[in-house]
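Colleague: here is my input; please provide its structure:
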Amino acid sequence: MMDASQLKGLREYCRCLAMPEQLNLRHLQYFWVISREGSIVKASEVLDLAPQTLSGQLATFEASLGARLFRRERRSLVLTDLGRMVYGYAEDIFATTAELTEALKLPSAERPISLSAGVSASIHKLIAYHLLQPAFALDRPVSLHCQTGRTADLMLGLKRQELDVVLTDRMPHLDDQTRLTVHPIMRSTISLFASPEMASRLRDNFPASLEGEPFLANATDAPYYDQLMNWFSVAGIRMRLVAQIDDSALIKVFGREGAGVFAAPTVISAEVCRQYEVEKIASIDEVSEELFAVTRGRTVLHEGVKAICRPATLFESGIHR
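Modeller: Predicted structure coming up:
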């Protein structure tokens, strides 16, 4: 799979292909096979061409570039610096071509649907999985590219058509010029968790039992965090902030080891307890998290995105979409 810089290079190359006096795709293929086989003689056997013909085609390709792609060392062909760069792009181009050829052989109903999704870094990873999972329940296979990051950066990617959908835990600001649509897809209260020993002790006399106890905070600026701090303040509870962690899984590992209390959406409490061997202390109905899917346009046409935005009950604990 090509990364962003390689994809940019491929686009630049494809633009160059429109100018046959500079680059020729057949010449690039000949060069690629020669590089892969290590000699013109071996490449000519693969391509079923006379060595003299292939040598002439390579010379024409090098002349169009104005530089040599190989240098001779004894009886071997060795790539120059330019040759190595061109070969890298050729590898990606012809690997992609092979994948496309295989995909086109499939019946249309079996071709994978490409889905690029952005997920706000502050969304719990278990929830993100469940929100994306409906796309994999379609009759056709899905090829998912998932990117996490700041909501603002992901929204920019959506506007640039680099992403098909953005999952975020904050209502985005949309101006009249923005052709984006926000779909509310989930709301959950927040619960507190800790190691079994600590949770057992803190359940008695909750929430007063939290006074002075260590707290593990989410450092990714989750919107519900301010609500939770306000709830502590109104309840007259002062906990000790012992760590700020930007990885939701790492917070739970700290909690499992008894380092402190942490918060997570109630909707995944059963999975959190099972996966990280912690226990729920209590749920706080006054604090909640709401998630949204943001799409381009007024009508969702992408089947995978439509599945993600479709109202459904995902969790046995009562997620609301």
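Colleague: C-alpha from now on. contacts and neighbour counts both.
Modeller: Fine.
Colleague: do you have the strands of the stretch 201-321 of the chain handy? List them.
Modeller: With DSSP state E, counting those that start in this stretch as the criterion, the stretch 201-321 of the chain has strands at 214-218, 240-245, 262-265, 279-296.
Colleague: which strands and helices lie in contact with the longest one?
Modeller: Judged by 3 or more C-alpha pairs under 8 Å, 6 or more residues apart in numbering; DSSP states H and E, the packing partners of strand 279-296 are helix 151-159, strand 165-168, strand 180-194, helix 196-203, helix 223-234, helix 269-276.
Colleague: Proceed likewise with the subsequent sequence, for comparison:
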Amino acid sequence: MSQINYKHLHYFWVVAKAGGVGKAADQLHLTPQSISAQLGLLEESLGVQLFRKSGRKLELTDTGRLALGYAEAIFVLGEEMQDALRQHPGRRVLQFKVGIADVVPKTMAYQLLEPAIHMAEQPKMLCREGRLAALLGDLAVHKLDLVIADRAMPNNLNVRGFSHLLGECGISFLASAELAASFKSTDFPGVLADAPLLLPGEDAAVRPKLMRWLDSLHIRPNIVGEFDDSALLNAFGQEGVGMYPVPTAIVKLLQQQTGSVLLGTTNAVIEQFYAISTERRLTHPAVLAISQAARQAMFVEGK
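Modeller: Sure, this is the predicted structure:
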């Protein structure tokens, strides 16, 4: 097999990111004809088609998308090396790029990521929040080192990834002091039947578990709000709009921060948190620190 011409690969990367040969030509200060010729040579050397024409535009083939993931990793790492050498001669700054599913409570995300902050060689942390599917897409093309989620890797996504259970905990219910005081009954979980309740949206893995648990107790809650974003759910709950569920692992910290009242806790509903990576065996120093700390201190040991 012939060796990859990295100049040609760089042209491919720029074209894919720019969205077309014309825009890439402007960025590279070359003629479109020259770039097209270089792309043709790259495809010929690899023996695959990277782009296909769609009208007047170019689209990546499935093979092209796969190649783009590797090219992204190669050239982003090259840019990081240049930055590290300019800013810290003789030493490379470790970067840790992590995606956090928006259903994961922000306080929980911090608790999980905190061990990486206190490493001997503190990494530069780059955090992105979003829907799990989008984050896993970025993980597949090496834009992220890790995704923290409330579920294992979905089977219906054409993305290569491995799930590592960080731990699990029960669910607690909180309410603002004013809302809690307005209910004479303090019986838990019965109090939930009479009160306004906030719930995570349908994307949250814990949502169906909560609904099954409430149904098993014949509790028909007055659901006044559903939130895809956990921070928004907690903000509404802290303002007294409704009682709200949180992972038991962070309930004491949330009480201290917000003054919310603990209504009760159940282990009949278990929430799990996963680290999803492209590695079957974790090797990134920051990821190892997170995994070890979570298993030793934060949660019940993963099954």
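Colleague: circling back: which one of the strands of the stretch 201-321 of structure 1 lies nearest to V234 of structure 1?
Modeller: Ranking the strands of the stretch 201-321 of structure 1 by their distance to V234 of structure 1 (criterion: C-alpha to C-alpha) puts strand 279-296 first, at 11.1 Å.
Colleague: how big is the offset of the closest one relative to structure 2?
Modeller: Strand 279-296 of structure 1: mean distance to aligned residues in structure 2 after superposition is 0.8 Å, counting by mean C-alpha distance after the TM-score superposition for structure 1.
Colleague: quick revisit: burial-wise, tell me which of the helices and strands packed on strand 279-296 of structure 1 comes out on top.
Modeller: strand 165-168 (a mean of 27; mean count of other C-alpha atoms under 10 Å).
Colleague: residues in structure 2 aligned with that strand?
Modeller: Mapping strand 165-168 of structure 1 onto structure 2 (TM-score structural alignment) gives residues 146-149.
Colleague: quick one: average offset of that stretch versus structure 1, please.
Modeller: Averaged out, stretch 146-149 of structure 2 is 1.0 Å away (mean C-alpha distance after the TM-score superposition for structure 1).
Colleague: what's that stretch in contact with?
Modeller: With C-alpha atoms under 8 Å, 6 or more residues apart in numbering as the contact definition, stretch 146-149 of structure 2 has outside contacts at 97-101, 103-104, 109, 132, 135-136, 139, 273-278, 287.
Colleague: please redo it, this time with the cut-off set to 7 Å
Modeller: Contact with stretch 146-149 of structure 2 is made by 97-101, 104, 135, 139, 273-277, as judged by C-alpha atoms under 7 Å, 6 or more residues apart in numbering.
Colleague: and which of those is nearest E43 of structure 2?
Modeller: When the contacts of stretch 146-149 of structure 2 are compared against E43 of structure 2 (criterion: C-alpha to C-alpha), the nearest one is L139, at 25.0 Å.
Colleague: surely that closest one is in contact with A133?
Modeller: No: the pair L139 of structure 2 and A133 fails to qualify as a contact (C-alpha atoms under 7 Å) at a distance of 9.8 Å.
Colleague: now the element after the lengthiest helix in structure 1, going C-ward?
Modeller: Using DSSP state H, we find that the single longest helix of structure 1 is helix 81-105. Going down the chain from helix 81-105 of structure 1, the next helix or strand is strand 113-120, by DSSP states H and E.
Colleague: give the aligned range of that next one in structure 2.
Modeller: Aligned using TM-score structural alignment, strand 113-120 of structure 1 spans residues 94-101 in structure 2.
Colleague: what's the answer for stretch 275-282 of structure 1, then?
Modeller: Using TM-score structural alignment, stretch 275-282 of structure 1 pairs with 257-264 in structure 2.
Colleague: quick one: buried residues of that stretch?
Modeller: 260-264 (16 or more other C-alpha atoms under 10 Å).
Colleague: do stretch 234-248 of structure 1 as well
Modeller: Buried residues in stretch 234-248 of structure 1, counted by 16+ other C-alpha under 10 Å: 237-239, 243, 245-246, 248.
Colleague: which one of those is nearest to F31 of structure 1?
Modeller: Closest to F31 of structure 1 out of the buried residues of stretch 234-248 of structure 1 is D246 (47.4 Å), distances taken as C-alpha to C-alpha.
Colleague: related to what we said a few turns ago, buried stuff in the longest helix of structure 1?
Modeller: Buried, per 16+ other C-alpha under 10 Å, within helix 81-105 of structure 1: 83, 86-87, 89-90, 92-93.
Colleague: with stretch 246-262 of structure 1 instead?
Modeller: Within stretch 246-262 of structure 1, the residues that count as buried by 16+ other C-alpha under 10 Å are 246, 248-249, 251-256, 258-262.
Colleague: equivalent range in structure 2 for it?
Modeller: Against structure 2, stretch 246-262 of structure 1 falls on residues 228-244 (TM-score structural alignment).
Colleague: if we can go back for a sec, give me the residues contacting the match of strand 113-120 of structure 1.
Modeller: 123-132, 135, 144-149, 286.
Colleague: still on that earlier bit, how far does the match of strand 165-168 of structure 1 sit from its chain's centre?
Modeller: Centroid displacement of stretch 146-149 of structure 2 relative to its chain, using C-alpha atoms, centre = their mean, to the nearest Å, is 4 Å.
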